[in-house]
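Trainee: Model the structure of this input:
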Amino acid sequence: MKPTLHRRRFLKTLSASATGITLSAAARAAPGSRIGIAVIGTGGMGSNHVRTLCGRQDIEFRWLIDTDADRAAAAAKTVEERTGQKPRVSQDLRHALDDAGVEACFMATPDHWHAPGAILAADLGKHVYVEKPCSHNLREGRLLIEAAERNGVAVQVGTQSRSTAHVRTVIERLHSGVIGEILVAKAWNSQKRADHGRQPDSNPPDSLDYDLWLGPVPKVPFKTTYHPAHWRWFFHFGAGDFGNDGVHDIDIARWGLGVERHPDVIHGMGGKLFFEDDQQWPDTLYCGFEYKESGRKDRQLVFEQRIWSPYVQEGHENGCAWYGTEGYVVGGKAKGWQIFGPKNRLIETIESDGVDLAGHHEDFLRVVRGEGNPVDLHAGILTNHFSSSLCHLGNLAWKTGRVLHFDPTGETFPGDEDANAGLHREYREHWATPKDA
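Mentor: Predicted coordinates for the structure are as follows:
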């Protein structure tokens, strides 16, 4: 089967707000029918999606795509054993995108493929569940918003805490004013990661189509640290652990703080204080985001990362805290939350019941079925763009080594060419390239 999308470029993008997204008639699943899906990227988080989706009766696995043929085959075996279905497999996502029977794609590739692959799918009228972060750089996030709007499709991002009951409960408490006016929020990621060593250039495994794996990224020699798991610690492919685990917690923290926009001022400091391996992103990172408000008090959001330390904060490896005029809240998605009022009096404990990946799938698929519009999604593309961009902006402040002043509406750094260069990336000439990216 020859894909009709052979090295195509993205369709013309349009400037518009994602708040205008409504589901097109063509994009709605037929009532009572099974939803045809493709899972694109079947290792790591992709394998979690496959296993969880196998528990549903309302979907048809039509394609399993992975540039590593062994991974695609393993996922196909799982699907057949658990559901009896025999999906087709390929290393090339264009086979799935060419299939009119695919109504929704689950995009669980490395980060550098998230937005390019999702935009291709959206431009063919397919709904997309894309893993976090939704973009490799800030500009890609905006292009994905525009693609979702012009095609009338749902785009849900894989920050599944947004569909998790105990997280939603603590956010409701915060927004109800339980600790007064919230002025500062904090998120952190403290855990002991592995040292990746220093690996020489080498040949990719026979099962991997490395050219397709690279996709839109300028061609670089293969290293064993890139595949299967550690690509995210390299500039070309990921956003470090801030874009991996950290994005979940900064998303929850921003949600509780109640800011639905980009920050005005970004601070960043950090470095490789512990590891002496190949990874390029810092193992230690501190970022501050200032939201300058008109008619109310300014607000601040803080992120801390130490991926060499097993010594966690407030008893939580990954967590959040909010500080208000009448109390504070501290906790994490894994263990739950404690709410303290005046004089540090414990008001309420909210227990964790785990993170609800299946519930996040259902939130996406109900919109695919036509039971709601994309703006109703728990982790729709617009709100997640604001969270994913915090990773990119914080990393950029660390890279430049200075305080950055951002135009939240225009999504630029006025008069700062060096910083603006970090809002987009270079793409390979012959691969799908988002217009104006």
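
Trainee: Every contact and neighbour count from this point should use C-alpha atoms.
Mentor: Fine.

Trainee: List of residues touching the longest helix along the chain?
Mentor: In the chain, assigned by DSSP state H, the helix with the most residues is helix 381-400. Contact with helix 381-400 is made by 18-19, 132-138, 141-142, 144-145, 155-157, 239, 242-243, 247, 250-251, 254, 260-262, 266-270, 285, 287-288, 403-404, 419, 422-423, as judged by Cα atoms under 8 Å, 6 or more residues apart in numbering.

Trainee: Just the buried subset of those, please.
Mentor: For the contacts of helix 381-400, a neighbour count by 16 or more other Cα atoms under 10 Å gives the buried set as 18, 132-138, 141-142, 144-145, 155-157, 239, 242-243, 247, 250-251, 254, 262, 266-270, 285, 287-288, 404, 419, 422-423.

Trainee: Please give the structure of this sequence too, so both can be compared:
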Amino acid sequence: MNRQDFIKTSALATAGIISRPFITFANQSKYKVALIGCGWWGTNILREAVASGVSNVVALCDVDETQIKTCQNELKTWTSDQPKVFKDFRECIKNTKPDIVINATPDHWHALIAIEAMKNGAHVFLEKPIGHTIKEGSAILKTARDTGKMCIVDFHRRYSPHNVSGMEFLRSGKVGHISEVRAFVNYAQGFGEQKPSEPLPDGMDWDMYCGPAKLIPYHSDIHPRAWRRQRNFANGTLGDWAPHWFDQILWWTEENAPKKIFSTSTKKSRDNIQDVPENQLVTYEFESFICFWEHSINNKRPVQQGENVGAYFHGTEGTFHMGWHGGWTFYPQSKNASIIHEDPQLDLPDGQNIKLVWADLIKSIESGKIPHADIKHGRYATNMSLLGMLSNDLGRSIIWDDEKDMVVGDVDANKLLRRDYRGEWVYPS
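Mentor: Next up is the predicted model:
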């Protein structure tokens, strides 16, 4: 994003996103909404869609009947809508013809469902990361532009008041010249002990769950929450958490993509089902700054000041921490200067600002203008995560050409920008 775009966006954010009049709708239209992926997070998004007053929930779709039933019970407390129920997203979209599809499935389903929805006339509210492999993201962006449909990514940190004001502070020059940024997520976690495969629960279509990915044995520690720790379905902490913070960094800079990427990670130390890095370091070289990524699931970094998530922007005048539950804080270089802090304004129950993302989607649909968290930004932030995983897989650095959407002079690396799909599923183009 260039400086003029940033100034315009910041002005819009200050005048519109933070103030409640932004969450009013010109014609109070009713949009037919289908939720695909009815778990915890999909239900959170649906709650805000219903609360907006412009949604008519026409369908719930999930391969797990238990997830659907739980979502149905929640939905009954918000609205009298009687959505149809599906296990196959294609039937869901074909039979109910939604205006908006909420795609809150595991990562390996993001591309196929988003593309199917847009090609059938629906706008899309898409979870991050936008895809499991890089070329999936390219295909989603192409489909959005070809169809003219809005595809917004759930980057609620683009809308949260403290993130908006923090970005203005960063761009004010008060942090000085910034040449180093460090993004990090450090949580001590445990994910499922190793044990034999388990029988499928009633109402679960595991073959459809795996879909285009390899069919692996069912394991209750994979579904519904720990699929993010399975490379078959996701890309670990770097794929899960990092897109939020990379998007913040890319929002700040005028550059769209790093030029050189190198990742390293520790060997697995726990006997559990995950097959993604427990601890990982990635270096991203941009033209004007260096970005470092760090995550650990073994240590919360108790010696670290402030939250154990976020991004540090290290400037000549001090360090700015863009955080989450802790808001943002500027630690000045001068000992005589005072620390500057702003608390967050986050919505319950999960400390997010999904309602602002939903409001922007509706506003974009009605105005025809690209949303603030457009799929293009989703592609940039997701690519950073996936390029880090690609370097880690190869065990060496890679040079990225974003305009050509390829790794420079590296046949083996470019082969990994996509993967073979299983069975009837066809990789998007």
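
Trainee: quick revisit: now, the contacts of helix 381-400 of structure 1 that are in helices?
Mentor: 138, 141, 142, 144, 145, 247, 250, 251, 254, 419.

Trainee: out of these, who's nearest residue 434 of structure 1?
Mentor: Taking Cα to Cα as the measure, residue 434 of structure 1 lies nearest residue 144 of these, at 9.3 Å.

Trainee: before we move on, back to that, Throw the ones in helices among the contacts of helix 381-400 of structure 1 into a markdown table and include distance to residue 50 of structure 1, thanks.
Mentor: Converted to a markdown table, those look like this (distance: Cα to Cα, whole Å):
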| residue | distance to residue 50 of structure 1 |
| --- | --- |
| 138 | 28 |
| 141 | 25 |
| 142 | 28 |
| 144 | 24 |
| 145 | 26 |
| 247 | 22 |
| 250 | 26 |
| 251 | 24 |
| 254 | 30 |
| 419 | 39 |
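
Trainee: What about the closest residue to residue 153 of structure 1 other than its chain neighbours, how many residues nearby?
Mentor: Leaving aside its sequence neighbours, residue 153 of structure 1 sits nearest to residue 127 (Cα to Cα, 6 or more residues apart in numbering; 5.1 Å). When neighbours are defined as other Cα atoms under 10 Å, residue 127 of structure 1 has 31 of them.

Trainee: so the longest helix of structure 1 matches what in structure 2?
Mentor: Aligned by TM-score structural alignment, helix 381-400 of structure 1 falls on residues 375-394 of structure 2.

Trainee: Quick check: the matching stretch compared with structure 1, mean distance?
Mentor: Stretch 375-394 of structure 2, aligned to structure 1 and superposed, deviates on average by 1.0 Å (mean Cα distance after the TM-score superposition for structure 1).

Trainee: quick check, distance from that stretch to the centre of its chain.
Mentor: 11 Å (Cα atoms, centre = their mean, to the nearest Å).

Trainee: For it, list every residue counted as buried.
Mentor: Neighbour-count burial for stretch 375-394 of structure 2, with 16+ other Cα under 10 Å as criterion, is recorded at 375-392.

Trainee: Surely residue 36 of structure 2 and residue 57 touch.
Mentor: No: if you go by Cα atoms under 8 Å, residue 36 of structure 2 and residue 57 don't touch, sitting 11.4 Å apart.

Trainee: residue furthest from the geometric center of structure 1?
Mentor: residue 343 (37.8 Å; Cα atoms, centre = their mean).

Trainee: that older thread, tell me which of the contacts of helix 381-400 of structure 1 fall in strands.
Mentor: 155, 156, 157, 266, 267, 268, 269, 270, 285, 287, 288, 404 (DSSP state E).

Trainee: Any chance of these in JSON lines with distance to residue 182 of structure 1 as columns?
Mentor: Putting these into JSON lines (distance: Cα to Cα, whole Å) gives the following:
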{"residue": "155", "distance to residue 182 of structure 1": "30"}
{"residue": "156", "distance to residue 182 of structure 1": "27"}
{"residue": "157", "distance to residue 182 of structure 1": "26"}
{"residue": "266", "distance to residue 182 of structure 1": "19"}
{"residue": "267", "distance to residue 182 of structure 1": "20"}
{"residue": "268", "distance to residue 182 of structure 1": "22"}
{"residue": "269", "distance to residue 182 of structure 1": "25"}
{"residue": "270", "distance to residue 182 of structure 1": "27"}
{"residue": "285", "distance to residue 182 of structure 1": "24"}
{"residue": "287", "distance to residue 182 of structure 1": "19"}
{"residue": "288", "distance to residue 182 of structure 1": "16"}
{"residue": "404", "distance to residue 182 of structure 1": "24"}
